[in-house]
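> Dropping the sequence and predicted coords here.
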Amino acid sequence: MEPGIYRSSAQEDSSRRPRTGALPGGRKARAVASTVTESRPGYGQLLRTPRAWTFLLPGFAARQPFAMLTISIVLLVQHTTGSYGIAGAVSAVTGVSMAMFAPFSGKLADRFGQRAVLLPGVLVHSASVLAMTALALSDAPLWALFVAAVPAGASTPQIGPMVRARWAAKLQDSPLAGTAAAFESVTDELTFVLGPLFATALCTTIDPAAGLLTEAGLTLVGGLLFAAQKSTQPKPHAHGAEHARVEHVSALRIPGVRVLIVTFLGIGAVFGGMQVSLAAFTESIGEPGLNGVLYGTFAAGNMLSGIACGAIAWKVSPQRRLLVGYAALTLMASGLWAAHSALLLAGLGLLVGICIAPALISGYTLVDKLVPPTGRTEAFTWLTGAVALGQAAAVTVAGQLEDRFWDGAGFLVPLGGTALAFVVLIALRSRLVPKAPGRTVARGVGHRTPVTVD
């Protein structure tokens, strides 16, 4: 064996440790190292990345339909049928289809390229949404709406994970990679807020079908423009012998990802419960136009909190931030059902919105720490799918509660969803701690046969 070819794990670990003693003034050197570690390039530097805007702008337009679809279906179907229960059921079929197909879409994009998945996807989605709109306006039977809801949900483009993958391919090991992760978390947050707000305004001020029609148009135009940016698209995974030796483990097999999925189901329950319950509340007091104002207040808290959380270079671990943020979210959601005035509901909605952003951003940050790079796109689609599934379930349950019980009973859904998810989060919080990198590398590399020491 030639000297210097193989190194022990202890040697590798020692070679990677920072050599603060090599610099004059040990304490000063450590302070400088700490400052460098904690600092992070700002959003402005990130947005000056060459060709970043070529996929950011169409990507932002194309990801809005993800958040517009559910509430647009609820408002249109409730208008044509008079039942929040039926509207919630149709919306739930869309959300379940979206959640089930999202990880599969991510795998296809990794294997064949984003463009190959997006081009047929946006065409199918737009056609399905237009068909659903026509069926709802023509008083078609319920089963027909369910049939149209399946492809509409399954073909919803997963733009958010695709944008993250483009950032990762473009920046790789750059210091801007962390800033990109924070920026995308904020963008996802804004999507979950602006989409429903925009759809609600269209449906209540223009026409009940305006939300779905706009959603279909944004998907088609934004999706095609995003797919056209081939230069920033990550290369599909190779299929040769070299690729065959790399084992790709599904993100779902990572325990921490499963805990995050449950956590994001609770967040989806807040979005879905708020959408239906606010619409029902404003209709019950004879002010349906107030729905946009109340949801806008909820959105304002969400957006401001998201921007602030994404800009801070946190010293607290994302695990602790997630626990604290989710505890606050559960506490704030517990008061929604008891609010009987628009002013009080606006105040509580603002606080709930402020608490959502830390939980969402911390969850997305944990994916970077828990999941290997080859599985992160799939992991992100699992989380976005969990939000869609939680939202769909919440819309269904909240619609039934509003139909069968008192006005405002649907607000019990955000409380129940976050409380159950918080219990799971507390019980399984240890699974969110990333495993320390092993001291043993692949077989035959860095391997030492133990010997007896006298």
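Looks like it arrived, so ask away.
> all contacts plus neighbour counts: C-alpha atoms, from now on.
Noted.
> nearest spatial neighbour of residue 39, skipping sequence neighbours?
Using Cα to Cα, 6 or more residues apart in numbering and skipping the chain neighbours, the partner closest in space to residue 39 is residue 313 (6.5 Å).
> helix/strand/coil for the one you found?
At residue 313 the chain is in coil, as set by DSSP: H, G, I helix; E, B strand; the rest coil.
> my guess is it meets residue 42, correct?
No: using Cα atoms under 8 Å as the test, residue 313 is too far from residue 42 to be in contact (9.9 Å).
> Just give the closest residue to residue 149, not the sequence neighbours.
residue 94 is the one closest to residue 149 (Cα to Cα, 6+ apart), at 4.9 Å.
> structure B:
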Amino acid sequence: MSPRTVFSPYARLFTVPGSVSFSLAGWVGRLPAPMLGLGAVLLVEGETGSYGLAGAVSGTLALSYGVAGPQWARAMDRRGQGVVLRLAMAAFGLAGVAFVASVVAGGPRWSWFLLAAAAGATGPNIGSLVRARWSAVLDPAGRQTAFAFEAVADEVVFVLGPPLVTLLATLIAPPVGFLAGVAFGVVGGLWLAGQRATEPPPHPVDRHARVRRASVLTPTLLVVLVTYLAVGTVFGAIDVVVVGFAEAEGVPALSGLALAVFAFGSLVAGLAYGLARLPGSLASRFVGTAVAFGLAAQLLWSVGSLPVLVVCGFLAGLTIAPVLVSGTSLVESRVGPGVLTESLAWTITGLTLGVTAGSALAGAAVDAWGAEAAFAVPAAAAALAAVVALAGAPLLRRPAVPRPQAGTDRVEHRTAG
């Protein structure tokens, strides 16, 4: 079978009018995801020498991003992506520059936390916006492929972002890495905001707000969100521990490359997962991939050198995209279109709240135990993700919510305006 035949499901995605442009804009807009957290660690640690403080500041940024993400998504579900996204990007650019200025100028440390929180709170989750666009125009089979492709796009970002921010911060100056992430986010966000033809139709708020909240916070979403909280803890901890480990090994510039190996493994697995037609329900796939993720991450206990870290990182990375794609697909299958963007944003909130906890815990662990011993933090968090998914499995046994035919919303949206 030729490569062209194997990858034809991905090629068919881009026969959708406007899909190339909105997917590429979304990819650029996601570059801050791996760059800002690591950029904040490199910036603050470079100014203070403290990984604990650096992890706490980075975690604050991630926390505010996670809390604010669903609020931005709810506004976009109601008013449309374009209008809200332009406002968010203006605020995000200002807050990011102000944070760097405060750290470099030696401003009071409370201002670092305040401005880091502002930078996180003004950055909508671009990935959920792109996935909402795919969901509006594809059937369920196409959505699995699209979500797998977006998971791969995420991993390409995480392959390129850490080495890029590390090189910019170490070879030029620490602020440059963080500011580059801000610039990518603003450019990608404004580019996506300008693409009105593929924007999902807004669903103005009705008078039954309580009913709507109940429709968002379903048992399925809560199980995925809490599992992703543990998964995100792994991500946040790995950023800090790998930076500390590379510095302890005397090669700090290689920390970004070591982090990229995790993402490369996930990229490979994401491509395969999007093409596979796996047996079982979406719920069983989610639980299975979460258990695989928890088991694979136990390899981190064996890390004692950078070559071992690279091998373990790649093998553990092979389990990342499957658990993210399966969880997103499960949530997407069980919500109505009026709350789709918000529901997807809540899954990202779980991840980013976990990143907050992981950054803070790992920063304290590196300072107290040393970087090698601190790999216990991401390993334990991954095991917790598997346990949560298994414990929540009974809550996932319910049918999917019927969805409108692909393209229906798009026709109504164009007719309306």
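Done, it's in. The structure presented is a predicted model; accordingly, all values stated were derived computationally and were not measured.
> Which residue, other than its chain neighbours, is closest to the residue nearest to the spatial centre of the second structure?
Nearest to the geometric centre of the second structure sits residue 348, at 5.8 Å (Cα atoms, centre = their mean). The spatially closest residue to residue 348 of the second structure, leaving aside those adjacent along the chain, is residue 66, at 6.8 Å (Cα to Cα, 6+ apart).
> can you tell me which residues contact the one you found?
120-121, 346, 348-353 (Cα atoms under 8 Å, 6 or more residues apart in numbering).
> Closest to residue 201 of the second structure out of these?
Checking the contacts of residue 66 of the second structure against residue 201 of the second structure by Cα to Cα gives residue 346 as the nearest, at 19.7 Å.
> how far away is that closest one from residue 77 of the second structure?
Distance of residue 346 of the second structure to residue 77 of the second structure, given as Cα to Cα, to the nearest Å: 13 Å.
> quick one: which of these two has more around it?
Higher neighbour count among residue 346 of the second structure and residue 77: residue 346, with 29 against 25, using other Cα atoms under 10 Å.
> Quick check: nearest residue in space to that one, chain neighbours excluded?
Leaving aside its chain neighbours, residue 346 of the second structure sits nearest to residue 70 (5.7 Å; criterion: Cα to Cα, 6+ apart).
> and the aligned residue in the first structure for that neighbour, what element?
In the first structure, the residue paired with residue 70 of the second structure is residue 103, using TM-score structural alignment. Under the criterion of DSSP states H and E, residue 103 of the first structure resides in helix 84-112.
> Report the buried residues of that helix.
Under the neighbour-count criterion of 16 or more other Cα atoms under 10 Å, helix 84-112 of the first structure has 84-103, 105-111 buried.
> Tell me, how many residues neighbour residue 118 of the second structure?
23.
> That one reaches residue 64, doesn't it?
Yes: contact criterion Cα under 8 Å: residue 118 of the second structure and residue 64 qualify, at 7.3 Å.
> these two touch, right, the residue nearest to residue 346 of the second structure and residue 347?
No: contact criterion Cα under 8 Å: residue 70 of the second structure and residue 347 do not qualify, at 9.1 Å.
> How about residue 275 of the second structure, nearest residue that isn't a chain neighbour?
residue 145 (6.8 Å).
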